[in-house]
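>>> next comes the sequence, and after it the predicted model I'd like to discuss.
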Amino acid sequence: MNTEFPLLENCNPITCYSGRIMRIDRIISNIFRDHISNFGLTNSQLSILFYTSKKGIVSQSLLSEVLYLEKSSVSRNMKRLLQAKLLQKTNSRQIEITLKGKKLLEDVIPEWNKAMEKVNSILKPEGQHAFDLIYNKLTK
């Protein structure tokens, strides 16, 4: 055993929650990316469109808060969605989804459902329950 770096020697990064969550995120994100990339959307952009379609008029700060995205990420993605005319400004601080955005979501949803089915088939009911439990604990 190397006694010069005892903390390093005894550290097991495989058990790190952050690292494991990041790996889970990459695995699941790749599944969704495979299904939605043909629509020219990122996972973050899809989340913004979905949330906006359900809530109506929203602010950038609300999107950042509820989607757990950095404000700069929301800003960058909103800019692209505004340029694509999938979102429109209602005033200087708020946006809403456009008819074009809603039509795109109608086209995306069947592929999104396929991605959901794939993830659910991997997780099985016990994994889905565990996922929901962890999510609910972290987002209270």
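Arrived safely, thanks for sending. Numbers count the residues shown, from 1 in each chain.

>>> switch to C-alpha atoms for all contacts and neighbour counts from now on
Fine.

>>> so what's the closest residue to residue 99 other than its chain neighbours up against?
Excluding its sequence neighbours, the residue lying closest to residue 99 (Cα to Cα, 6 or more residues apart in numbering) is residue 86, at 7.5 Å. Residue 86 is in contact with 49, 97, 98, 99, 100, 101, 102, counting by Cα atoms under 8 Å, 6 or more residues apart in numbering.

>>> look up how far residue 52 lies from residue 86.
10 Å (Cα to Cα, to the nearest Å).

>>> same deal with residue 29?
20 Å.

>>> where along this protein do the strands fall?
With DSSP state E as the criterion, the chain has strands at 58-59, 87-89, 94-97.

>>> possible to save the ones you listed as a markdown table with distance to residue 22 and mean neighbour count?
Formatted as a markdown table, these follow (distance: least, Cα to Cα, whole Å; neighbours: other Cα atoms under 10 Å):
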| stretch | distance to residue 22 | mean neighbour count |
| --- | --- | --- |
| strand 58-59 | 27 | 18 |
| strand 87-89 | 29 | 20 |
| strand 94-97 | 30 | 21 |
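
>>> ok, and here's another one to check against it:
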Amino acid sequence: MNYPLLEATDPTTCLSGKMSRISRITANIFRKHIKEYGLSNSQMSLLFVLSKRRDLTQKELCDILFMEKSTLNRNLKRLVDQKYVTKKDFPALNITETGKAHLEKAIPAWRKAMKEIRSLLLADGEEAVDTILTKLKQSQL
């Protein structure tokens, strides 16, 4: 059999693959620092958003974080089970005092992860990440 498209394609140039690798490397650095707090990167992001905004719906959280509904549901279930998030006023979701206290304890580890990543990226790398995020977010509006 002949597969001309397959033979002519270089998967190492795939932007999705590159972005996925960037995401996994970054997630591994964060995981290393925050693992003792029993939070994933996604869960920490959810807690940060809920600490800054009240009464968000699941759809609003998905939109803010560009998160798949299934990923959001899986992480929210864990956060609700741990009493870090409440669905008391469902569909509105809110961080609890327990969630705020736990996030407060985890922030120094999160800051260490940020420092490590910034030391690897340097200013131009962080600026490039910001530029990429801005451009890609615009396509989602």
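The structure has been received and is ready for your questions. Predicted model only: the values in this text are computed from it and were never measured.

>>> before we move on, the earlier item: so residue 29 and residue 52 of structure 1 - more neighbours on which side?
The neighbour comparison of residue 29 of structure 1 against residue 52 (other Cα atoms under 10 Å) goes to residue 52, with 21 against 16.

>>> the more buried one and residue 94 touch, don't they?
No. Residue 52 of structure 1 is beyond contact range of residue 94, at 10.5 Å (criterion: Cα atoms under 8 Å).

>>> between those two, what contacts are shared?
residue 58.

>>> give the contact list for the residue nearest the centre of structure 2.
Among the residues of structure 2, the one closest to the centroid is residue 42, at 4.3 Å (Cα atoms, centre = their mean). Shown in contact with residue 42 of structure 2 (Cα under 8 Å, 6+ apart): residue 75.

>>> and it? What does it align with in structure 1?
Here residue 42 of structure 2 is matched to residue 44 in structure 1, going by TM-score structural alignment.

>>> roughly how far apart are its match and residue 138 of structure 1?
19 Å.

>>> one more: residue 29 of structure 1?
19 Å.

>>> now residue 52 of structure 1
Going from residue 52 of structure 1 to residue 138 of structure 1 by Cα to Cα gives 23 Å.

>>> tell me what the longest helix anywhere in structure 2 is packed against?
For structure 2, the longest helix by residue count, based on DSSP state H, is helix 97-139. Helix 97-139 of structure 2 is packed against helix 15-34, helix 41-52, with contacts defined by 3 or more Cα pairs under 8 Å, 6 or more residues apart in numbering; DSSP states H and E.

>>> quick one: that helix to helix 15-34, angle?
Counting by axes from the mean of the first three to the mean of the last three Cα atoms, to 10 degrees, helix 97-139 of structure 2 lies at 160 degrees to helix 15-34.

>>> report the distance from helix 97-139 of structure 2 to the chain centre.
How far helix 97-139 of structure 2 lies from its chain's middle: 9 Å, per Cα atoms, centre = their mean, to the nearest Å.
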